[in-house]
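Novice: just a sequence and a predicted model for now, questions to come.
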Amino acid sequence: MGEIILVVIGILIALSINKLNNSYQNSKKEIIILSEIRENLVADTIQINRIAKFHKTKKKEIYSILHLISQNKPSEENRNTLLKYFTTGTIFEIKEFHSKSVGYANLINSGNIELIKERKLRNLITQYYLSTSKNIGAMEVAKNNTRQFKEYIIPKTISNWSLKKLTGLDFELENQEYVVGLNNDKKAISSLMQMSMQIDFSGSVLSEFQKNIKDLINRIDLKIKTTDK
């Protein structure tokens, strides 16, 4: 009986040690994956800041173009400024936000999402990456609107003067003054306003992402700090 009791005690001790070891290994894996997710979140913050800077520049250019159109004056300065916006400006550019989700993808693909033991933190991480994936549709709409505006406005800006300015070559096109006439072009004006509103909408979405990122990083830092102790 004594030997049996000793064997049972030995088995229980071995199981306890194995359980502690597994718990320790899982904690190490949790910290590794959380650290990777944290790095991805920091990268997202940097990307959002760059996009916000770009949006500020683009919106400023949009209102400058609207101002020029509203003046309806075919001066050399106005022509040069408008041509510059339509050739080297940001008006036809789009900066898309693509969340860096390598850490989260590794977690999901491993099938070990339960490694993140704190349910609240786990749910917040999942919600963040689901929300960033849903933003793709809005970005596609912005890209299509920008492309359609470009296809519409470029032919209106082509003239002998603009081609000579850009290429140094002479063409026999019908002369047109593209500064005059755009001030009553509803499609051009509405497209510019629509792009401006899309920038505002995108800015509000990215601002919300920023808040979520900040909260997640704080929670991850607290978790790592607590686990290290």
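Specialist: Done, it's in. Residues are numbered from 1 along each chain as shown.
Novice: please count neighbours and contacts with C-alpha atoms only from this point.
Specialist: OK.
Novice: who are the contact partners of the most centrally placed residue in the chain?
Specialist: Per CA atoms, centre = their mean, the C-alpha nearest to the average position across the chain is that of residue 97, at 1.8 Å. Applying CA atoms under 8 Å, 6 or more residues apart in numbering to residue 97 gives the contacts 47, 48, 51.
Novice: could you check how far the second one is from residue 121?
Specialist: Between residue 48 and residue 121 the distance is 22 Å, computed by CA to CA, to the nearest Å.
Novice: and these two? Which one has more around it.
Specialist: Neighbours were counted for residue 48 and for residue 121 using other CA atoms under 10 Å; residue 48 has more, 22 against 16.
Novice: against residue 97, how distant is that one?
Specialist: According to CA to CA, residue 48 stands 7 Å off from residue 97.
Novice: how about residue 150?
Specialist: Relative to residue 97, residue 150 is positioned 21 Å away (CA to CA).
Novice: can you check residue 180 too?
Specialist: Residue 180 sits 36 Å away from residue 97, taking CA to CA as the criterion.
Novice: my guess is residue 143 meets residue 94, correct?
Specialist: Yes. In this structure, residue 143 is within contact of residue 94 by CA atoms under 8 Å, at 6.6 Å.
Novice: second structure follows, compare the two:
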Amino acid sequence: MITLFRRLRQRLLSENKFSKYLIYAIGEIILVVIGILIALQINNWNENRKLQQKEVQILKEIRSDLFQTKKDIFRTVEYHKKLVSQTQFLLNAIYNKVSYSDSIYRAFADSGYDSKIIPKSSSFENLKTIGLNAISNDSLRTAITTIFQLSFSRLTNDFQEDNSEFDISNMLYPYQQKYFEIDFSNFVMQPRKHSDSLKLFKLKIANYHQFLNDTELFKIIQLSMYTRSNLIDSQIEVIDDIDTVVEQIENELEKKAR
């Protein structure tokens, strides 16, 4: 084709047909411009396709992190619910001055346990490195940013971190130190994988009568149960937020698969 145009140009010049040559030259320029535009269009199409593939990959990674975080939250919620139930049992036992039992000891020991959630956020950190605009859907980009930067902050229970007096473990630890003592008549052998078994003596509640009548302790146990209940509500709200964002992601992935 190029050879044909070259011969045609040479023939027009040799025949001194300048006007026709000028028309030919303009046409040749137009063809070159059209070729460049087509090449640019193809290049843009390839770049957009790569960007869309990258966006799909990021969305799938974010969805995976959200699923894993939801599982962690759900397990923690179930754990906290169990502890709330145990703490309620402990309060009732203290209030009704129930005789000492291993169940009361266990409820008191467990009442100070806590469980922290570490949200899976590597996909969002990767998105921030690439650029938030990698998510083309504005509303979805806002929803993803909100859940990672705002909703997940609730999982760390900010008011407890800022005020250690409201930390469940810190609230109950001084009283556990006060009332727990070693029961030298009761021990258990705990097998270890890489060493000899350990002989561990169990604990029991000392000064049980004082324990039952310690109004300050009763107040703290009640406060810890209330705090844990608030944690459960907050964590369930985050689960709802995750479900909403995951649904938005799946809708976006479905659109891009068409």
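Specialist: Perfect, thanks for sending it. Please read all numbers here as calculations on a predicted model, not as lab measurements.
Novice: one step back: now the contacts of residue 97 of structure 1 as CSV including secondary structure and distance to residue 203 of structure 1?
Specialist: Listed next are the contacts of residue 97 of structure 1 as CSV, based on DSSP: H, G, I helix; E, B strand; the rest coil; distance: CA to CA, whole Å:
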residue, secondary structure, distance to residue 203 of structure 1
47, helix, 13
48, helix, 9
51, helix, 9
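Novice: could you dump those into JSON lines and include distance to residue 33 of structure 1?
Specialist: Conversion of these to JSON lines gives the following (distance: CA to CA, whole Å):
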{"residue": "47", "distance to residue 33 of structure 1": "21"}
{"residue": "48", "distance to residue 33 of structure 1": "23"}
{"residue": "51", "distance to residue 33 of structure 1": "27"}
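Novice: and which of these is nearest residue 168 of structure 1?
Specialist: Distance to residue 168 of structure 1 across the contacts of residue 97 of structure 1 (CA to CA) is lowest for residue 51, with 34.8 Å.
Novice: ok now do the equivalent of the closest one over in structure 2, which residues does it touch?
Specialist: Mapped onto structure 2 by TM-score structural alignment, residue 51 of structure 1 lines up with residue 76. By CA under 8 Å, 6+ apart, the residues touching residue 76 of structure 2 are 115, 116, 117.
Novice: looking at those, which is nearest residue 61 of structure 2?
Specialist: Once CA to CA is applied, the member of the contacts of residue 76 of structure 2 that ends up nearest residue 61 of structure 2 is residue 117, at 19.2 Å.
Novice: ranges for the helices of structure 1?
Specialist: 2-71, 76-88, 102-110, 119-157, 160-167, 186-228 (DSSP state H).
Novice: any chance of the ones you listed in TSV, plus distance to residue 176 of structure 1?
Specialist: Listed next are the helices of structure 1 as TSV, based on distance: least, CA to CA, whole Å:
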stretch	distance to residue 176 of structure 1
helix 2-71	15
helix 76-88	12
helix 102-110	52
helix 119-157	8
helix 160-167	8
helix 186-228	17
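Novice: which one in structure 2 is aligned with the residue nearest to the centre of structure 1?
Specialist: Per TM-score structural alignment, residue 97 of structure 1 is aligned with residue 117.
Novice: run a quick neighbour tally on the corresponding residue of structure 1 for residue 213 of structure 2.
Specialist: Structural alignment (TM-score structural alignment) places residue 213 of structure 2 against residue 184 in structure 1. Neighbourhood size, residue 184 of structure 1 [other CA under 10 Å]: 12.
Novice: so how far is residue 107 of structure 1 from residue 184 of structure 1?
Specialist: Taken as CA to CA, the span from residue 184 of structure 1 to residue 107 of structure 1 is 55 Å.
Novice: ok, now residue 95 of structure 1?
Specialist: To residue 107 of structure 1, residue 95 of structure 1 is 28 Å away according to CA to CA.
Novice: how about residue 222 of structure 1?
Specialist: Computed as CA to CA, the residue 222 of structure 1 to residue 107 of structure 1 distance reads 20 Å.
Novice: so between these two, which is more surrounded?
Specialist: residue 107 (20 against 12).
Novice: the more buried one and residue 116 touch, don't they?
Specialist: No. Between residue 107 of structure 1 and residue 116 there is no contact under CA under 8 Å: 9.3 Å.
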